[in-house]
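Colleague: when you get a sec, could you give me coordinates for this:
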Amino acid sequence: MSDPITHSPENPAETMRDVMLDIGYHEQIDTPPGHDLTKAHLITLPQKRTVQDLTSHHRAAAEYLKPARRKGTARVADLASLISWTNRFKGETSMLFASPDMAKPTLTCIADYHAAGAANVEDVTGDPSARHCHHRAVYDFPLSDEWKAWMAISGKAQSKDDMGEFIEAQAKDILDPTPAVLKGEVTTKNQPWENRLIETAQKIEGRFGQLKQLLAMSRQFQVFETSDLKVATNRDTGEAEIQFLNEHKDATGQKLNIPNLIIIAIPVFLGGAPYRMAVRSRYRKNGSSVAFIMSIYTPEKVFEAAFKEAVAAATEATGLTALMGTPET
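Modeller: I've put the predicted structure just below:
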């Protein structure tokens, strides 16, 4: 008769140990060699073997002491600061973007802009010319107080008193016309800006006045209107045409002949050089009241000249190309 088979009793402690090891077991999948942050770092977790992505944790740990790349937007206060920032961080792919918005002009430098050339969409590792475009500096051109004041009233009707108060407040911006401008002849002896203003007056049939004339108008200006009846008869048909011819006169009965142009010299941007511009002055009679309308002549051309001058200074100082418009968001 053979001996009975005997089994050694199980050790509960060892069994519990094995169970806990099995529960806590995890498997690492595709571990990036050398902590390659361009690849995902995946592991399986014991709960139903759930896959957990630890890539963000690895990247956060790697960037704890040093960021992997530059990012952020700097807001600089003047053009010189934008130029200094650009020269500090620019590279072969850096680019300037100039937005010529008359209300909110800006100049932006993207230090890590995309490289030139067509995109490579077939490269499985990604387009080698693509960049994040996350490292930027923006300069918001501050419009001068004078520019904002004149643009605010340009083309809008004002009462006689309101016009007078505005003219007194902005008297420092108004220039009296030079003898050459008053003479109204374009010659080679004149300054270029004088010829430009003379040509403007000729285009709109205007005449330049002085500051004291504007102030006198705002204080004493009165308009008297007379109407004459004109009847024209066609002898062949017998038809008659009746017209009322209105004429504005001053308090003494003389025909009004007032200057309708003034010269202002104001900077477009805060701290910038002043630009001479023509302002057209008109009046409109409505019953017993008179409304004045002052309109800057072609302000967009002056703004364009000042903006392009600033952009040209930035491109020359940084050696970068400037594109008109706004960059990709």
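
Colleague: please count neighbours and contacts with C-alpha atoms only from this point.
Modeller: OK.

Colleague: now the strands for the stretch 51-200 of the chain?
Modeller: Taking DSSP state E, counting those that start in this stretch as the criterion, the stretch 51-200 of the chain carries its strands at 51-53, 72-76, 95-99, 106-110, 135-140, 156-159, 174-175.

Colleague: out of those strands, deepest packed?
Modeller: strand 106-110 (a mean of 24; mean count of other C-alpha atoms under 10 Å).

Colleague: run through the neighbouring helices and strands of that one.
Modeller: With contacts defined as 3 or more C-alpha pairs under 8 Å, 6 or more residues apart in numbering; DSSP states H and E, strand 106-110 has these neighbours: strand 95-99, strand 135-140.

Colleague: export the strands of the stretch 51-200 of the chain to TSV and tack on distance to residue 10?
Modeller: Conversion of those to TSV gives the following (distance: least, C-alpha to C-alpha, whole Å):
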stretch	distance to residue 10
strand 51-53	34
strand 72-76	63
strand 95-99	74
strand 106-110	70
strand 135-140	65
strand 156-159	100
strand 174-175	106
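
Colleague: between those, which gets nearest to residue 197?
Modeller: Closest to residue 197 of the strands of the stretch 51-200 of the chain, according to C-alpha to C-alpha: strand 174-175, at 12.2 Å.

Colleague: also this sequence, please, to line up against the first:
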Amino acid sequence: MEQNVITEVVNTIVAALQKPVEVISDMDDHDIKRVALPPGWILQERDDIKLKAIPQRKTGQVILNDAESFIDYINRHKLDNSTTLYCQTNYEKGDVNFIVVFNDHIGMATGQQWRDHLASFEPGKSIEWERWAKNDREVMTQREFALFIEDNLRDIATVEGMPTGQQLLEMALSFEANQDMRFKSAIRLQNGGVQMSFVQDDDSATLAKMQLFDKISIGIPVFWNGDAYRIDARLRYRARDSKLVFWYELIRPDKVIEDATKVLINTIKEKTEVFFYFGDPSL
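Modeller: As a prediction, this is how the structure comes out:
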């Protein structure tokens, strides 16, 4: 009889040891459990939150493609005293990036948050800006320069003291007409322009003249679907083997990007009314 009792006790102990040991963490609703399983008795974590119909809180990261969508998304999910907008810029490189942290830390001793619900927005440059920036300081032949001016004539702004689009078109057409002629000389005029002389290679008595402007003014949007901004450019030329090459130099494009970015920042701040900082949230 005693042997049977001892055997039963031993079997009970062995059976108990073969069962998993469950440790419930100190969390709301006991959603996360830690379980030790034989034979190695390694502690494993079981997240039952994922089995719920909805998560306990919002998490994730969304990438928005335009300012309007970014603003609407912020207003849809923002939290009082918590949602924070950050902006990182490098105007010289043309980089602008926004990150909003919806559950950011609150400015109080017990205001810590998880900072894991995010949205980002990197304003894309307009096609016009990309085109003019790409060809900035790129040397072109007479024909290449003429075609570039013709293709982008609508970007030329009408500014007092600067050539109009029609004047630039006439200049471009003159370039095409004179591309097979030999460059002879250039005279700077009182209005800041340059008058160039060309001669036929086989007839030095034939002389053609045209005027080159030393500056132009461009009116183009910096960001896609944004407002247009004025940016001036210097026109440059150089004679190579009696042939001319041309290029233009955008004047301080970084300042134009900075102005456009400040307008965008003010628009986002006014329409969302969230905390704003220049910097990196360092998530």
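
Colleague: work out the TM-score between the chains.
Modeller: Once superposed, chain against chain, the TM-score is 0.77 (TM-score structural alignment, normalised by the length of the second structure); 260 aligned residues with a C-alpha RMSD of 3.3 Å.

Colleague: nearest to residue 198 of the first structure, out of the helices and strands packed on strand 106-110 of the first structure?
Modeller: strand 95-99 (31.9 Å).

Colleague: so stretch 123-136 of the second structure matches what in the first structure?
Modeller: Aligned using TM-score structural alignment, stretch 123-136 of the second structure spans residues 141-154 in the first structure.

Colleague: select the longest helix from the second structure.
Modeller: Secondary structure of the second structure per DSSP state H: the longest helix is helix 253-272.

Colleague: can you state the mean residue-to-residue distance of the top strand by length along the second structure versus the first structure?
Modeller: The residue-count maximum for a strand in the second structure (DSSP state E) belongs to strand 228-240. Once fitted to the first structure, strand 228-240 of the second structure is off its aligned match by 1.3 Å on average (mean C-alpha distance after the TM-score superposition for the first structure).

Colleague: show me what the next helix or strand after that strand is packed against.
Modeller: As assigned by DSSP states H and E, the chain's next helix or strand after strand 228-240 of the second structure is strand 243-250. Applying 3+ C-alpha pairs under 8 Å, 6+ apart, one finds that strand 243-250 of the second structure makes contact with strand 140-141, helix 142-151, strand 182-188, strand 228-240.

Colleague: now render those as a markdown table, adding distance to residue 37 of the second structure.
Modeller: Below are these laid out as a markdown table (distance: least, C-alpha to C-alpha, whole Å):
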| stretch | distance to residue 37 of the second structure |
| --- | --- |
| strand 140-141 | 74 |
| helix 142-151 | 73 |
| strand 182-188 | 89 |
| strand 228-240 | 66 |
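
Colleague: which one of those lies closest to residue 218 of the second structure?
Modeller: strand 228-240 (5.3 Å).

Colleague: what's the helix or strand for residue 8 of the second structure?
Modeller: Per DSSP H and E: helix 2-18 holds residue 8 of the second structure.

Colleague: how far does that helix sit from its chain's centre?
Modeller: Centroid separation for helix 2-18 of the second structure versus its chain: 70 Å, with C-alpha atoms, centre = their mean, to the nearest Å.

Colleague: with the first structure superposed, average distance for that helix?
Modeller: Mean for helix 2-18 of the second structure is 5.8 Å (mean C-alpha distance after the TM-score superposition for the first structure).

Colleague: give me the residues contacting the helix or strand just after that helix.
Modeller: Elements were assigned by DSSP H and E; along the chain past helix 2-18 of the second structure, the next helix or strand is strand 21-24. With contacts defined as C-alpha atoms under 8 Å, 6 or more residues apart in numbering, strand 21-24 of the second structure is touched by 30, 32, 33, 34, 35, 36, 37.

Colleague: for the counterpart of residue 268 of the first structure in the second structure, what are its contacts?
Modeller: Counting by TM-score structural alignment, residue 268 of the first structure lines up with residue 222 in the second structure. Shown in contact with residue 222 of the second structure (C-alpha under 8 Å, 6+ apart): 125, 126, 128, 129, 228, 229, 256, 257, 260.
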